[in-house]
Structures are given as C-alpha cells and as structure tokens.
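*Asks:* can't give you the sequence, but here's the structure:
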C-alpha cells in the first residue's frame, strides 16, 4: 500500500461546501539554492512557432508548470523532450545550460509559469556565448 506523504487535508467542521482538492503534479529533491536568493515567479507566453530564449543559464533552480500548449525543453546532458499542458519541468540552474524552451506548436500559443530561485540583483537568465556553446558541445545530448 503506497502512502502519499504529500496528501493535504485539514478537517474544517465549519465548512459550508466541499473541501478544496489538492493534486501533486511534480516533486523533486530540493537542489542547492543560492544564498542569498529571491524567489521569482514568471508567466511566459510563447507565440505560435516561437523558438523561445537562446541558450542560457539561471543563477539558481527553476520549477515550472505548462498551463497550455507544448514546450520543447532541453537541458545540457539531457535529450530534448516535449512538456505538455498539465506537466511540470525543473532545472538545477548554476552551470547547466538551458538549450531550449520553445513552442512545439506552429498554430497555437504555449504558456507556462516558472518559479526561479535567483541571486538578488543578477539577471534571471544569462545568455551563453557561441564560443562556450562550441566548447561544451560534447556535453549536449545527441540531436534528434
């Protein structure tokens, strides 16, 4: 018998309606967080066919949820994958390159919410130079 350690229920004898429902849609072990850090939640809208941001890094971990559409997601060392509405994604930040976060749909927008733990006063993402991309090419998973 499995036990959901993330179950959320609080008896409310004064409730006049049904209780809220909680569904855990993603859970990962906590990666290192910058110290000091700030949490930033961003809503991203990718127009149809958008390639997203160029390869970049974040100063800390990021956790996201796709609200609608489909996102092509690729981190250094991992194959690209499609994250669909209702699914989660995360990245450790730091030295790991985030190669892709583009819209997988040519005829509809994709929207996702992402919460990042960033170093205060630094940009939430930093582009990676073409020279470094070339230098680190062996770390990228084979392309489809």
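*Replies:* Cool, got the structure. From a predicted model like this one, the values you see are computed outputs, not experimental measurements. Numbers count the residues shown, from 1 in each chain.
*Asks:* rest of the way, CA atoms for contacts and neighbours
*Replies:* Fine.
*Asks:* Kindly indicate whether residue 113 is helix, strand or coil.
*Replies:* With DSSP: H, G, I helix; E, B strand; the rest coil as the basis, residue 113 sits in strand.
*Asks:* Put this next to the previous one:
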C-alpha cells in the first residue's frame, strides 16, 4: 500500500520569478507563444519587444539568452526569465546545444497594429555596441 499522506500528494505553488511592476502601455493585449528551436539554432535575430515586457519559462533544453546591458547566460529547462520591452535590445535566444532542441513559453504584451518583435538594424547594432556586455 502506498502512502498518500506525504507532500507528494499535495498541490504546491512555487514562485519562479518576481519582477517589479513593469510599465505597461494602454491598449496592450497579452499573448502566449510556444517557441521551439532545433539543435544548434541561432534563434531570432536581435530585436525589441515594442509592446512591453516578455515573461518566459524554459520547457526543454538550454537557451543562450542575452539582453542589452547584461552578460549572456544559459537558461535551462525549469528556469523562468523575462526581458523588458521598449528600447532594450534582445540579442540572443539561441539553442545552446547542438544535440537536442530547446523550447520555451513566452508571454508578451503587444500593442495593436505593432509586431510582436521589432528587428534591430545592423546600423543600430553598431551604434549601440558599447551597451552590449561581453562575457
């Protein structure tokens, strides 16, 4: 007979991340997307989130994640993360592994009529290279 009185039989809630209240523009709507990168994929090119912040959770694999002003870091399955919206450049969301895919859920604030992600030009990347942290 198995013991069902232990903690494994109870629902739990664990805070994975807490972010100070971000500025959210009026008329914003919220979308949640599932992103899958195959092994070795470079992810999306440098971009911004024009509608506001994005909040994510790693499901599988590892992602090399880099935001303007922060050193690149590896996120693994089970890690929560976020990136500010507005002017901050999101440099990398690459699959850090060449042998397995990675996937994550991302909840984004979006403004009507604007794209989810706004690409950054090569010229602007050059102008702002001093804001990028090299590790």
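*Replies:* Yep, it's here. All figures in this text were calculated on a predicted structure; none of them were measured in a lab.
*Asks:* And the TM-score, once the two are fitted together?
*Replies:* Here the TM-score for the pair of chains, by TM-score structural alignment, normalised by the length of the second structure, is 0.90; 126 aligned residues with a C-alpha RMSD of 1.0 Å.
*Asks:* Residue 30 of the first structure -> the second structure?
*Replies:* Aligned by TM-score structural alignment, residue 30 of the first structure pairs with residue 21 of the second structure.
*Asks:* Same check on residue 48 of the first structure?
*Replies:* So residue 48 of the first structure corresponds to residue 39, using TM-score structural alignment.
*Asks:* Return the residues in contact with that match.
*Replies:* Taking C-alpha atoms under 8 Å, 6 or more residues apart in numbering, we find residue 39 of the second structure in contact with 95, 97-102.
*Asks:* sorry, back to before: which SSE is the match of residue 30 of the first structure in?
*Replies:* Element membership of residue 21 of the second structure, judged by DSSP states H and E, is empty: it is in no helix or strand.
*Asks:* Strands of the first structure, start to end?
*Replies:* 38-46, 56-57, 62-68, 70-75, 81-84, 88-91, 98-103, 110-118, 126-127 (DSSP state E).
*Asks:* how close does the residue positioned nearest the centre of the first structure get to residue 140 of the first structure?
*Replies:* Taking C-alpha atoms, centre = their mean, the centroid of the first structure lies closest to residue 64, which sits 3.5 Å from it. Applying C-alpha to C-alpha, to the nearest Å, the value for residue 64 of the first structure to residue 140 of the first structure is 22 Å.
*Asks:* just residue 119 of the first structure next, same as before
*Replies:* 26 Å.
*Asks:* contact partners of stretch 19-38 of the first structure?
*Replies:* Contacts of stretch 19-38 of the first structure (C-alpha under 8 Å, 6+ apart): 6-8, 59-61, 86-89, 92, 117-120.
*Asks:* buried set for it?
*Replies:* 33-34 (16 or more other C-alpha atoms under 10 Å).
*Asks:* Quote the end-to-end distance of that stretch.
*Replies:* 32 Å.
*Asks:* about what we covered before: can you put the strands of the first structure in a markdown table and add distance to residue 25 of the first structure?
*Replies:* Listed next are those as a markdown table, based on distance: least, C-alpha to C-alpha, whole Å:
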| stretch | distance to residue 25 of the first structure |
| --- | --- |
| strand 38-46 | 17 |
| strand 56-57 | 25 |
| strand 62-68 | 9 |
| strand 70-75 | 16 |
| strand 81-84 | 12 |
| strand 88-91 | 7 |
| strand 98-103 | 20 |
| strand 110-118 | 13 |
| strand 126-127 | 28 |
